[in-house]
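**Student:** Could you work out the structure for the sequence below:
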Amino acid sequence: MTFEIKTDRLVLKVLGPEAAPMVLSFYQRNRDIFEKYEPIIGDDFYTIAHQKKILEFEHKNILKLVMIRYWIFDKNNPTEIIGTVSYRNIVRPIYESCTIGYKMDRNHMNKGFCSEAIKATIPIISSELGIHRFEALILPDNDSSIHMVEKIGFKYEGILRDKIIINGERLDHCMYAYLANN
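**Tutor:** Take a look at the predicted model:
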């Protein structure tokens, strides 16, 4: 499995528990934005100890090839995380599918970094893991996310009713999917 990818402007890499301070800084800088779209995480999420646990858990799952998360860095500033793209619920064979998730730092939104990262990682996930179907679940009012996935080539497939609890409320999510030619 490829653990580091370079694009014209970005470096995408898998990180280990030693990167917990960097990861924590990324989440703290963007807490108010991310919590609008994510399930309630709790205050312990915003500690180095908790981030280390998550990174260790993810690393074990990456080795099992059931998920992978790339942290996004600007080539001009390789010490600060500006985003992340993850592939979870990797199911092979037969289904050959996964769920994609992504986040960008508030100061790097609307610059094409997230779509650049996704365009660089989908072919690798497809060729190395045999994934054909990539699914994105997006809140219906998240216009910027919907615009981005449509620009990449994801197609709208419908509404998943009461899919995820966010801020104590079950919310519908739009299902978008991208089919790779692996």
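
**Student:** drop to CA atoms for contacts and neighbour counts, all remaining ones
**Tutor:** OK.

**Student:** and the closest residue in space to Pro17 that isn't next to it in sequence, what helix or strand is that in?
**Tutor:** Counting by Cα to Cα, 6 or more residues apart in numbering, Pro17 lies nearest to Lys52, which is 4.7 Å off, once chain neighbours are set aside. Applying DSSP states H and E as the criterion places Lys52 in helix 48-63.

**Student:** angle of the strand ranked longest in the chain against helix 48-63?
**Tutor:** Within the chain, and with DSSP state E defining each element, the longest strand by residue count is strand 77-91. If you take axes from the mean of the first three to the mean of the last three Cα atoms, to 10 degrees, strand 77-91 sits at 50 degrees to helix 48-63.

**Student:** Here is a second sequence; please produce its structure as well for comparison:
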Amino acid sequence: MALFRIGPNPESGQLLRGEGVYLRPPELRDYEAWAHLRDVSRDFLIPWEPTWPADDLTRTAFRRRVRRHQQEMEASESFAFLVFRDDDVLLGGLTLGQVRRGVVQAATLGYWIGAPHANRGFMTRAVRATIAFAFGGLRLHRVEASCLPHNEPSMRLLERVGFTREGYARAYLRINGVWEDHLLYGLVETDSIPPLRPAQP
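**Tutor:** This is a model prediction of the structure:
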């Protein structure tokens, strides 16, 4: 299996650190590692994501993606990150998007992890770092998330970091070409965050 190590770049802007992981915005130099991880994880990810465009893993599509993320971050509308292990191995991605201000002060959390790194606690640590950024750096009041009712690993992750299940939305998101029901979760800044459990070997 190929390993790609692309370290943090202090000039890239926002850098978040968690226990054993760090997050930073995607850059053009990340293309090969990102495309490889997405490709080897395709069967693992497709059931949980919107339909992949035919050119999804091309360099051109990745360049468009990076440009869009940069524009959204500059406008404080959305904050996209790649998640890395401390030894610079790419693990997955995370977005704190749909940032709403005014009387709402909320954002929506989404994430994916590569199949080789799933169920090892990495995304839990990345989400915890992002929550600290949301409530501290962005001064938000609320973070929302959703997952498919049969996505038990995602449900466990959200509940492990303190999210509360708040509702059920019918035909909420179009996943892999089908409008799917979703469980709705929320976390507010005054909620307690459970202590972090020891990392799995």
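
**Student:** that older thread, what about the counterpart of the residue nearest to Pro17 of the first structure in the second structure, how many residues nearby?
**Tutor:** Applying TM-score structural alignment, one finds that Lys52 of the first structure aligns to Arg63 in the second structure. In terms of burial, Arg63 of the second structure registers 16 neighbours under the definition other Cα atoms under 10 Å.

**Student:** Thr60 of the second structure now?
**Tutor:** 11.

**Student:** Then Gly158 of the first structure?
**Tutor:** By other Cα under 10 Å, the residues close to Gly158 of the first structure number 10.

**Student:** residues in contact with it?
**Tutor:** The contact partners of Gly158 of the first structure, by Cα atoms under 8 Å, 6 or more residues apart in numbering, come to 174-176.

**Student:** hang on, the earlier thing: now do the longest strand of the first structure: everything it contacts.
**Tutor:** 11, 22-23, 26, 65-74, 96-105, 108, 114, 117-118, 131.

**Student:** now the strands for the first structure?
**Tutor:** Per DSSP E, the first structure carries strands over the ranges 4-6, 10-13, 68-74, 77-91, 97-104, 133-138, 155-166, 169-179.

**Student:** For Ile41 of the first structure, find the nearest of those strands.
**Tutor:** The stretch from the strands of the first structure with the least distance to Ile41 of the first structure (Cα to Cα) is strand 155-166; that distance is 9.7 Å.

**Student:** what range in the second structure matches that closest one?
**Tutor:** Counterpart in the second structure of strand 155-166 of the first structure, with TM-score structural alignment as the criterion, is residues 164-175.

**Student:** again with stretch 15-28 of the first structure
**Tutor:** Stretch 15-28 of the first structure corresponds to residues 26-39 in the second structure, going by TM-score structural alignment.

**Student:** in that stretch, what counts as buried?
**Tutor:** Taking 16 or more other Cα atoms under 10 Å as the neighbour-count basis, stretch 26-39 of the second structure is seen to contain the buried residues 26-27, 30-31, 33-39.

**Student:** same thing with stretch 43-53 of the second structure?
**Tutor:** Neighbour-count burial for stretch 43-53 of the second structure, with 16+ other Cα under 10 Å as criterion, is recorded at 44-45, 48.

**Student:** re the thing from before, check the mean deviation of the match of strand 155-166 of the first structure from the first structure.
**Tutor:** With both structures laid over each other, stretch 164-175 of the second structure and its partner residues in the first structure are 0.9 Å apart on average (mean Cα distance after the TM-score superposition for the first structure).

**Student:** May I see the buried residues of that stretch?
**Tutor:** Of the residues in stretch 164-175 of the second structure, those scored as buried under the neighbour-count criterion (16+ other Cα under 10 Å) are 164-165, 168, 172-173, 175.

**Student:** Likewise for stretch 176-191 of the second structure?
**Tutor:** Here stretch 176-191 of the second structure shows 180-189 as buried, counting by 16+ other Cα under 10 Å.

**Student:** ditto for stretch 151-162 of the second structure
**Tutor:** Buried positions in stretch 151-162 of the second structure, judged by neighbour count with 16+ other Cα under 10 Å: 154-155, 157-162.

**Student:** Tell me who's in contact with the nearest residue to Tyr168 of the second structure once chain neighbours are set aside.
**Tutor:** In space, and not counting its chain neighbours, Tyr168 of the second structure is closest to Leu183: 4.7 Å by Cα to Cα, 6+ apart. Residues touching Leu183 of the second structure, when contacts are defined by Cα under 8 Å, 6+ apart, comprise 146-149, 165-169.
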